[in-house]
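Undergrad: coords please:
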Amino acid sequence: MPDTIVILDFGSQYTQLIARRVRELHVYSELLPWDAPAERALALHPKGWILSGGPASVYEPGAPTLPAYVLESGLPVLGICYGMQLITQAMGGRVVPAGQREYGPATIHTLSENPLLPHGDHSVWMSHGDRIEALPPGFVALASTSNSPFAAMSSADGRYYGLQFHPEVHHTPGGKEILRRFVVEICGAHPDWTPESIIAESVARIRQQVGGERVLAAVSGGVDSSVATALVHRAVGDQLSAVFVDTGMLRLHEREQVERAFRQNLGLELVTVNAVEEFLDRLEGVTDPEQKRRVIGETFIRIFEAEARRLGQPPFLVQGTIYPDVVESSGPDRNKAQKIKSHHNVGGLPPDMQFQLVEPLRYLFKDEVRAVGEALGLPAELVWRQPFPGPGLAVRCLGEITWDRLERLRAADAIFTGELEAAGLLNQRLADEPGQIAQAFAVLLPVRSVGVMGDSRTYQEAVVLRAVTTEDFMTADWARLPADLLARVANRIVNEVQGVNRVTYDITSKPPATIEWE
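TA: Below is the predicted model:
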């Protein structure tokens, strides 16, 4: 088991970013709810603890508290925002409402040499309404701001640390170095969480789970299901049968691309099931996005159950569930989070499903999945594909799903992504560089607007273009695309796609929106 940092989640919107930043240091981190039982947390054999921020105030009745096992463990502890205030309260300090709240950028001044903070002034991101009025006995201030005399603190023995600001967000430029100092230098965690180690652990875990049984893989053609299938194939070889379902909600030419990639590059036999009519029949009249996901999830499973019977009833089903899917669907480790949407491979599964799930990517972020895919030798065309939701175009075709509307959306999407690719902007590998697009697609709206074409009145549907920049897909910003490119795309769509006479561009970030529209 790799060296592990356990992160206790007290409800901060940034908690997943803490986990991601620690893993960027090649140290494994696992996120647990703040009230996880001691046996569960200690079973991970952590090298240290990080306490996240949260929306509560430590002095309020019923506010989340610091588990006793954290301090009793004797391991290093880093509290961030609410986590810092928890340490303060637990160790005898005092936390009170702030006379002046701090939200947004601030500058901290390091007060003394210490193992956590580099010397000097640093730009940081604050987000708190309480302040520490008195440090616990035996603690010293490490940094201050004009509004916070105790912007960072540590115990005299160097075991406990607190930061009033958020080192995990990009608005704190030196945050990664602060986390590295805590994780690697103070906790002594070895940076051995690499794609190769992830593969080795996943292979061992898969073999232990499935033994000599046969396994069925659900292949969607997306990055996640492709990497999950390749991992399981590495683990069990010919015990795996891969099934690709053509739902009718794929992107243009996607079926052919997926079949070619799997058969030529992985040497894996792929069974393709044409289920277009079945999906469209079951989705007839369905407009609610949550119901769409549930219908699609159940239909997928029923199709795989039928394939399983044909293949001799393999008891295991592989799915490409990744960590953001679990988070947004309120999986078992995030039972305190509000559900945002059901993912068809997390929240839309029927309760009477006949499979045991194999989910080797369940706790990996997208960048880790891609790194594992490369290490497995998957071709770039698979590893660096544009992200695509499991339900496919169903959640980009708002309103009722029909074949004509899907074809309309497919054509518009191909024009948009094709123009981005021709302009050199559609390259996930370079998504952290200015102007590079992490995800881009078209959305078809169930609304009509009046237009004029060839001196004639039209009354047709509208297409929305969506393009975002992001590093982790937990947060995202809209891409500032060149106006001439948008004009060219809009002109082509209204001229080449039947039934569309208006094109708009989505300029909403995540949050408050999600990347997908449904």
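
Undergrad: contacts, neighbours, all on C-alpha from now
TA: Fine.

Undergrad: who does the helix of greatest length in the chain touch, helix- and strand-wise?
TA: Looking across the chain with DSSP state H, the single longest helix is helix 289-310. Under the contact definition 3 or more CA pairs under 8 Å, 6 or more residues apart in numbering; DSSP states H and E, helix 289-310 sits against strand 215-219, helix 276-283.

Undergrad: Check the ones you listed for me and report the most buried one.
TA: For the helices and strands packed on helix 289-310, the largest average neighbour count (mean count of other CA atoms under 10 Å) is found in strand 215-219, namely a mean of 26.

Undergrad: just checking, L485 is part of a helix?
TA: Yes. L485 forms part of a helix when assessed by DSSP: H, G, I helix; E, B strand; the rest coil.

Undergrad: Once you drop chain neighbours, what's closest to it?
TA: E419 (7.6 Å; CA to CA, 6 or more residues apart in numbering).

Undergrad: Which strand or helix spans the one you found?
TA: E419 is part of helix 403-422 when elements are defined by DSSP states H and E.

Undergrad: Sequence B follows; please return its structure for comparison with A:
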Amino acid sequence: MKHDRILILDFGSQVTQLIARRVREAHVYCEVHSCEVTNDFIRDFNPKGIILSGSHMSAYEESTDVAPAAVFELGVPVLGICYGMQTMAEQLGGKVESGAQREFGYAEVREHGHTKLLEKISDFTNEEGQSFLKVWMSHGDKVTKMPEGFKLMCSTPSCPIAGMADEKRGFYAVQFHPEVTHTVKGKEILNTFVLDICKAKPDWIMGSFAEESVQKIKEQVGKDEVILGLSGGVDSSVAAALIHKAIGDQLTCVFVDNGLLRLHERKQVEETF
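TA: Take a look at the predicted model:
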């Protein structure tokens, strides 16, 4: 079964995997790949939408990673998060500068512009009728000039451009982190992007992923034999379990003690497998 796919490009954030988790909780298939993938890879992946993760880097430095050009040429919605917002701004003609005041932790951002991403999402409204979101910030740099075609989506007193959008092209960006639980409506924001803006079908669950993987392995291996280097770590252990479920005794695991196991864990791995 083919599923709609969301591509997450990783620029090195500590919480990139949380973005993937939120997308999968919406029952949409996604994959995390390095921001260094090629334009051809992105086109072949054929995503319904793309999410750019955060990073420790500064978007205005020459040595900094950037999103492949295909991200903005493919014609699918794109969401930039934190650094993802900054590299989107820099690459499309905006400007990013080092902020005089670093924001780390809880913040309240005021919503502007009634964009599709935030128009139905709010945590509270002040006496003047302005809507606000309770979010988690973690940045030193900030966008100081939006690219042509973008409009302001949200702001804080110390970060006047905390979110921006070019809805004609389906480009959205936020300076805060919707993937973390500290952003109260973060799940709703990501769901809105993935389900309403990208129009991805919510027809994927982890259980079906395992079943589909087993079937693919059966078809790929056929009657051949498979040898797997097994270290006892998560990656090789999951691979061993799935392959064994698919082809049984056609699989031979070779235990590789790489020296990183805990005390007595070698014996546990051998007994388990």
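
Undergrad: TM between them?
TA: In this superposition the chains share a TM-score of 0.82, using TM-score structural alignment, normalised by the length of the second structure; 257 aligned residues with a CA RMSD of 3.1 Å.

Undergrad: before we move on, the earlier item: I'd like to know how many residues surround the residue nearest to L485 of the first structure.
TA: For E419 of the first structure, the neighbour count with other CA atoms under 10 Å is 18.

Undergrad: now Q13 of the first structure
TA: Neighbours of Q13 of the first structure under the rule other CA under 10 Å: 16.

Undergrad: Return the distance of it relative to G54 of the first structure.
TA: Distance from Q13 of the first structure to G54 of the first structure, counting by CA to CA, to the nearest Å: 8 Å.

Undergrad: now P37 of the first structure
TA: 19 Å.

Undergrad: can you check M91 of the first structure too?
TA: In this view, M91 of the first structure and G54 of the first structure are 19 Å apart by CA to CA.

Undergrad: for P173 of the first structure, same thing?
TA: P173 of the first structure is 21 Å from G54 of the first structure, by CA to CA.

Undergrad: ok, the two, which is more surrounded?
TA: Neighbours per residue (other CA under 10 Å) separate P173 of the first structure from G54, with G54 holding more: 22 against 15.

Undergrad: list the helices and strands the helix holding E419 of the first structure packs on?
TA: For helix 403-422 of the first structure, the packing partners by 3+ CA pairs under 8 Å, 6+ apart come out as strand 439-453, strand 456-469, helix 483-496.

Undergrad: of those, which approaches A375 of the first structure most closely?
TA: strand 439-453 (22.7 Å; CA to CA).

Undergrad: Just confirm K218 of the second structure is within a helix.
TA: Yes. Under three-state DSSP, K218 of the second structure falls within a helix.

Undergrad: the inter-axis angle of the helix holding E419 of the first structure versus helix 483-496?
TA: Here the directions of helix 403-422 of the first structure and helix 483-496 differ by 150 degrees (axes from the mean of the first three to the mean of the last three CA atoms, to 10 degrees).

Undergrad: chain center to helix 403-422 of the first structure: distance?
TA: Between the centre of helix 403-422 of the first structure and the centre of its chain there are 25 Å (CA atoms, centre = their mean, to the nearest Å).

Undergrad: Tell me the buried residues in it?
TA: Neighbour counts over helix 403-422 of the first structure (16 or more other CA atoms under 10 Å) mark 405-417, 419-420 as buried.

Undergrad: of all those, which comes closest to A200 of the first structure?
TA: Distance to A200 of the first structure, by CA to CA, is smallest for T417 among these, at 35.7 Å.

Undergrad: The closest one touches R466, doesn't it?
TA: No. Between T417 of the first structure and R466 there is no contact under CA atoms under 8 Å: 10.3 Å.

Undergrad: Please enumerate the shared neighbours of these two.
TA: Shared between the contact lists of T417 of the first structure and R466 (criterion: CA atoms under 8 Å, 6 or more residues apart in numbering) are residues A440, F441.

Undergrad: Let me know how buried the spatially closest residue to Q215 of the second structure that is not a sequence neighbour is, in neighbour terms.
TA: Leaving out its chain neighbours, the residue that sits closest to Q215 of the second structure by CA to CA, 6+ apart is A246, at 6.9 Å. Applying other CA under 10 Å, we find 21 residues neighbouring A246 of the second structure.

Undergrad: Likewise for the one 3 residues further on?
TA: Under the neighbour criterion other CA under 10 Å, D249 of the second structure is assigned a count of 11.

Undergrad: and the gap between it and K223 of the second structure?
TA: 11 Å.

Undergrad: Kindly report the same for A70 of the second structure.
TA: For A70 of the second structure, the distance to K223 of the second structure - CA to CA - is 40 Å.

Undergrad: where exactly do the strands run in the second structure?
TA: Secondary structure of the second structure by DSSP state E: the strands cover 5-10, 29-34, 49-52, 78-81, 95-111, 124-125, 131-145, 151-156, 159-166, 171-174, 226-230, 251-255.

Undergrad: R22 of the second structure is nearest to which of these?
TA: Among the strands of the second structure, strand 29-34 comes nearest to R22 of the second structure, with 10.0 Å by CA to CA.

Undergrad: elements contacting the closest one?
TA: Judged by 3+ CA pairs under 8 Å, 6+ apart, strand 29-34 of the second structure is in contact with strand 5-10, helix 16-25.

Undergrad: Now do the shortest one: everything it contacts.
TA: To tie it back to what came earlier, the one meant is strand 5-10 of the second structure. 16, 19-20, 28-35, 45-54, 67, 194, 200.
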